[in-house]
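Peer 1: what follows is a predicted structure for the sequence shown.
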Amino acid sequence: MIPYSDFLFFLITAIALLPTIILGFLGKSSRKYNLFITVVMLALIFGLDMGNYTINWKATISILLFTLFQVLLIKGYHSYRKNKNHTAVFVIGVLLAILPLVLVKVLPFFNLHIFGFLGISYITFRAVQMIMETRDGMMKKDIPITELVYFLLFFPTVSSGPIDRWKRFDRDFKKVPTKEEYRELVYKGINKIFLGFLYKFILAFLLYNKILVFLPDRTYGVLDSFGGHLAYMYVYSLYLFFDFAGYSCFAIGVSYLMGIRTPENFNLPFISRNIKEFWERWHMSLSFWFRDYVYMRFVFWMMKNRWIKNRYTVSYIGYFLLFLLMGAWHGLELHYIVYGLYQALLIICFDVFERWNKKKKFWKNNKWTHAISVFITFNFVCFGFYIFSGALF
C-alpha cells in the first residue's frame, strides 16, 4: 500500500488515529498506542500488495533485515563511542549504514533487483544522522530500541520524508501536549491535510492529466518546437512542486495528529531571489540534511587538513560533491547527474557574482531588482527541473 495515494489509505489512517485524537483531546498520552498503530500501518504499507491483496514477502523481509541492521549499527557505535573515538570506526559505520542504499541504486544497472522497499533512502538518512551525531557527542544517553525504531520507521514520513532530526523528534515524542496544545495541533494538521488534497489531488492532477501528458506527444510535434519545450518546462516544474508539496502536507498533517511537529519541507520556493535561497525553501529537510552532513563536514575536513588553502575553492568543490550526490541519489541516469552538476554550477556562479557585487555595488536591492531576481531565479530553477525530467535528453 502506497502512503497517501488513494482514499483507502486516508480512511484507514483516520480510523487508526481516532483513539490518538480522543486521548489528545483529553490531555492524555497516546505514546504507547502510537507505537502500536505505527507497527500496524507499517505492516499495511510494506507487507500488503494491494494489486492482488497478498503479502509482499520481499518488501517485508527487506525492511525487517534492513531495520535490524541499522539498529545494530547505531547501538553498536553508540556503545563503542562511550570509551573510544577512532575516526576509522566512525567512517566504517557511516559507510555500512549507506551501503544498502548504494546497492539499491547501483544493482538495477546490472539488472539485479535483490532487495529494496519504499522509503529506504529516508530511513538511511535518519540512521546516518544518528551515527554522526553520536560521533559529535550530541547523543550521549542510551536510546531504547523501541524509540529508536519508532523514529526510523515513523509511518507518516517513512516513504518520502520530511527528514526529522532525532533530538527534535524525541522532544515531541516524550512531551504530552495539553488539551489546548493538542487542539491547535489537530487544527494545523487538518489544514495541512486539506492543503495537501488541493496540491496533490487537484492542482498536480490537473497539471499532469490535462496538460503534461500531451506535451511529449511527438505525433503532433509538440516537443519539436521551442514553445513546446518551454511549456513542458514550466508545467513540469509546477507539477513537481504541487505533487511533492502535497505529499509533504499529508505527512506533516498526520504527524501533527500524532503529536509530532514534523518540520516543513517547502516554503514558497518559487519566490526565491537567488538559487541559494531556493535551496533554503525547496525540499528543505533533504537540502539541510545534505548541507549539514555532507557539505559542512567535507569543508571542515578539507580546511582542517589544509589540503587546499583557498576556502572558496574548497567550498566550490564541496558544492559539486553535494549536488552530484543529490543528483545520483535520485538515480544514476544521465539526466540526474547533469541536473546535480547544473545546480552546483548555479550555486558557484551566484556566489562569485555575490562577492563581486559586494565590491562593485552593481545590483542594488530595491523592489524592481527584487522582482527581476525572482523572475531570473524562477527560470533557472525551471530549466533545472526540465533537465531533471529527462526531456532534454
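Peer 2: Everything's here; your move.
Peer 1: from now on I want contacts and neighbour counts done on CA atoms only, so please keep to that.
Peer 2: Will do.
Peer 1: so for the chain, the centremost residue is which one?
Peer 2: residue 286 (4.1 Å; C-alpha atoms, centre = their mean).
Peer 1: quick one, what contacts the residue lying closest to it once chain neighbours are set aside?
Peer 2: Nearest residue to residue 286 in three dimensions, chain neighbours excluded: residue 163, at 6.5 Å (C-alpha to C-alpha, 6 or more residues apart in numbering). Taking C-alpha atoms under 8 Å, 6 or more residues apart in numbering, we find residue 163 in contact with 122, 125-126, 157, 263, 285-286, 289.
Peer 1: got another, please set it beside the one above:
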Amino acid sequence: MIDQIPSLIPYANPIYFAYVLIALIPLIAYMLWKEKRLPWYQSIVTLVFLYISFGGSSWKQGVALILYVVWQTVLVALYQKYRQKHNQSGVFYASIILAILPLFLTKLFPVFDFHISFIGFLGISYLTFKSVQVIIEFRDGVLKTYKIWDYIRFLLFFPTISSGPIDRFRRFQKELHNAPLRSDYADLLKLGVHRIFIGFLYKFIIGYYLGTLALPHLEKAALDGGLLSWQMLLYMYGYSLFLFFDFAGYSLFAVGVSNLMGYKTPMNFNKPFASWNIKEFWNRWHISLSTWFRDYVYMRLMFLLVKKKLFKSRVVASNIGYFGLFLLMGFWHGFTWFYILYGVFHATAICVNDWWLRLKKKHKNWPSNKWTHALAVVVTFHVVCASFLIFSGILDKLFFN
C-alpha cells in the first residue's frame, strides 16, 4: 500500500514549491518578528520534506537514507573522539574509506547489474562529500569539537540534500546558531524569491523546451547524421545549454529556499560560458563541487607528490594531479567509459591550458586585448561543449548500440 503513495523529487514539480511556501511561512514570520530561529520547527519541516521526497513510493530510499545517516554519524563521532588523543594516518584513511564506501557501492553495483535497495538514495554523493569534509577538517585540526545534532542537521538540510550546493560545515554551523538581523533577513528574502523565479525561468521554461521538446529530435538527427555532421553539432550545443539551464535552475531553487530559511548557501554557477579558459570555467561551473575537489583532493594530492618528491618537475606533478583529479570525477559520475573519457578530456584540456599560459609568459609581446579575450571565450565554450557531448552518452549510442 505504501508503494502507491507518490513521492516528490525536490524541485522537479511546481507543487513542491507550494508545500515549501506553506511550510516556511511560520518560520519566515517568526524570524522577521523575533530575529531568532525556530530550531524545533525547522526540524519538523525537515522531517516533513524528507518524507515527501523519500517516503511513499520511494520508501526504500528513505530507509537507505536513515541507515546512511546513522552510519556516517557514528563514523564521524568515533573519529572525532579518536582524533582528540591520537593522530595515526591509518585510522584517518580507514575512516575516509568507510565514509566513501556506501557511495562506492552504489556506483559499482550497477556495472555488474547488481542492485541492493537499501544502499543508494537520491543525494548520496553530496552527503558523502559533506561527511568526508568533516573528517578531513578534524584531521587538519580545523574542527576540534562539534555537536552531533548540528552535524545531522548539516547532512539533512533539505533544500540542498538531493544535488547540492555542497556547503561547508563551519559556515553552516555558524548560521545555524545565529539568525540574521531583521534588515539583513528582509534582503535575503528578496534575494531568495528572485533566485527562485530565475530558477523557474531556467528549469521549467528554457530547460523544459531544450530537454523535453528539442533534444529528442536533435539526438535522433545527430545519430542519423553521424559524428561529423552539422546535426551532431546542433545536438552538442543543445545538450550543453540544457545541462546548464536545468542544473543552474535547480541550484537557484536550492539556494533560494535556503535564503528564505535565513541561510546564505553558496551559489553554484557564475556565468560559466563566459569563461576565457578551462580553469576559469571550473571556477564558475558547479562551484561547490569543483572547490570541494580542489581543496580536499587536488591540493592534498599535490602536497603528497611534492613532499615525496615523486617527480622532479612541478609541472609534471601538477599534470599528474589533474589527471588523478578528473579521473576521480569521471568515476564519480559513473563507472562508464564515456564518463571516464570526459574526465580525461578535461584533464588534458587543463594541462594544455597551463602549457599555453606558460608559453604566453615567455612571449609578452603577443597581443592581449578585447579581441583575443573574446576569441578565448569562444574557444573555451566549444571545448566545454565538446566535453559535454562526451558526457551526454550519445557517442555510446552512436558506436555501440
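Peer 2: That came in fine, so what should we check first? Values in this document were obtained by computation on a predicted structure and should not be read as measured data.
Peer 1: so after superposing, what's the score?
Peer 2: Scored by TM-score structural alignment, normalised by the length of structure 1, the superposition of the two chains gives a TM-score of 0.95; 386 aligned residues with a C-alpha RMSD of 1.4 Å.
Peer 1: coming back round to it: closest to residue 55 of structure 1 out of the contacts of residue 163 of structure 1?
Peer 2: residue 157 (22.0 Å; C-alpha to C-alpha).
Peer 1: ok, now how distant is the residue nearest to residue 286 of structure 1 from residue 25 of structure 1?
Peer 2: From residue 163 of structure 1 across to residue 25 of structure 1, the span is 27 Å (C-alpha to C-alpha, to the nearest Å).
Peer 1: again with residue 345 of structure 1
Peer 2: Taken as C-alpha to C-alpha, the span from residue 345 of structure 1 to residue 25 of structure 1 is 51 Å.
Peer 1: cool, and residue 88 of structure 1?
Peer 2: In terms of C-alpha to C-alpha, residue 88 of structure 1 sits 49 Å off from residue 25 of structure 1.
Peer 1: between the two, who's got more neighbours?
Peer 2: residue 25 (17 against 9; other C-alpha atoms under 10 Å).
Peer 1: just tell me what the more buried one corresponds to in structure 2.
Peer 2: By TM-score structural alignment, residue 25 of structure 1 lines up with residue 32 in structure 2.
Peer 1: pretty sure its match contacts residue 185?
Peer 2: Yes - with contact defined as C-alpha atoms under 8 Å, residue 32 of structure 2 reaches residue 185; the gap is 7.3 Å.
Peer 1: leaving aside the residues next to it on the chain, what's closest to the match of residue 25 of structure 1?
Peer 2: residue 182 is the one closest to residue 32 of structure 2 (C-alpha to C-alpha, 6+ apart), at 5.5 Å.
Peer 1: and that neighbour, what pairs with it in structure 1?
Peer 2: So residue 182 of structure 2 corresponds to residue 179, using TM-score structural alignment.
Peer 1: run a quick neighbour tally on residue 151 of structure 1.
Peer 2: If we define neighbours as other C-alpha under 10 Å, then residue 151 of structure 1 has 21 of them.
Peer 1: ugh, wrong one, residue 362 of structure 2
Peer 2: Neighbour tally, residue 362 of structure 2, other C-alpha under 10 Å: 9.
Peer 1: what strand or helix carries the aligned partner of it in structure 1?
Peer 2: Taking TM-score structural alignment, the alignment pairs residue 362 of structure 2 with residue 359 from structure 1. Residue 359 of structure 1 is part of helix 334-360, with elements assigned from DSSP states H and E.
Peer 1: how close does the lengthiest helix in structure 1 sit to structure 2?
Peer 2: Assignment by DSSP state H gives helix 226-257 as the longest helix of structure 1. Comparing helix 226-257 of structure 1 with its match in structure 2 after superposition yields a mean distance of 0.3 Å (mean C-alpha distance after the TM-score superposition for structure 1).
Peer 1: what's whichever helix or strand comes after that helix aligned against in structure 2?
Peer 2: Per DSSP H and E, the first helix or strand lying C-terminal to helix 226-257 of structure 1 is helix 275-278. Aligned by TM-score structural alignment, helix 275-278 of structure 1 falls on residues 278-281 of structure 2.
Peer 1: average gap between that stretch and structure 1?
Peer 2: Looks like 0.3 Å for stretch 278-281 of structure 2 (mean C-alpha distance after the TM-score superposition for structure 1).
Peer 1: who's in contact with that stretch?
Peer 2: By C-alpha under 8 Å, 6+ apart, stretch 278-281 of structure 2 touches 272-275, 349-350, 353, 380, 384.
Peer 1: which parts of that stretch are buried?
Peer 2: Neighbour-count burial for stretch 278-281 of structure 2, counted by 16 or more other C-alpha atoms under 10 Å, picks out 278-279, 281.
Peer 1: for stretch 104-120 of structure 2, same thing?
Peer 2: For stretch 104-120 of structure 2, by 16+ other C-alpha under 10 Å, it's 104, 106-108, 118-120.
Peer 1: now, those residues that are in helices?
Peer 2: 104, 106-108.
Peer 1: name the SS class of residue 90 of structure 2, please.
Peer 2: Three-state assignment for residue 90 of structure 2 (DSSP: H, G, I helix; E, B strand; the rest coil): helix.
Peer 1: again, but for the one 10 residues further on
Peer 2: Remark: residue 100 of structure 2 carries the secondary structure label helix [criterion: three-state DSSP].
Peer 1: what lines up with it in structure 1?
Peer 2: Residue 100 of structure 2 maps onto residue 98 in structure 1, by TM-score structural alignment.
Peer 1: show me the strands in the stretch 1-150 of structure 1, by range?
Peer 2: Secondary structure of the stretch 1-150 of structure 1, counting by DSSP state E, counting those that start in this stretch: strands at 48-49, 54-55.
Peer 1: map residue 249 of structure 1 across to structure 2 for me.
Peer 2: Per TM-score structural alignment, residue 249 of structure 1 is aligned with residue 252.
Peer 1: re earlier: so what's the residue nearest to residue 32 of structure 2 up against?
Peer 2: Residue 182 of structure 2 touches 31-33, 35, counting by C-alpha under 8 Å, 6+ apart.
Peer 1: contacts for stretch 68-87 of structure 2?
Peer 2: 92, 95, 98-99, 102, 119, 131, 134-135, 138-139, 144-145, 148, 151-152, 155.
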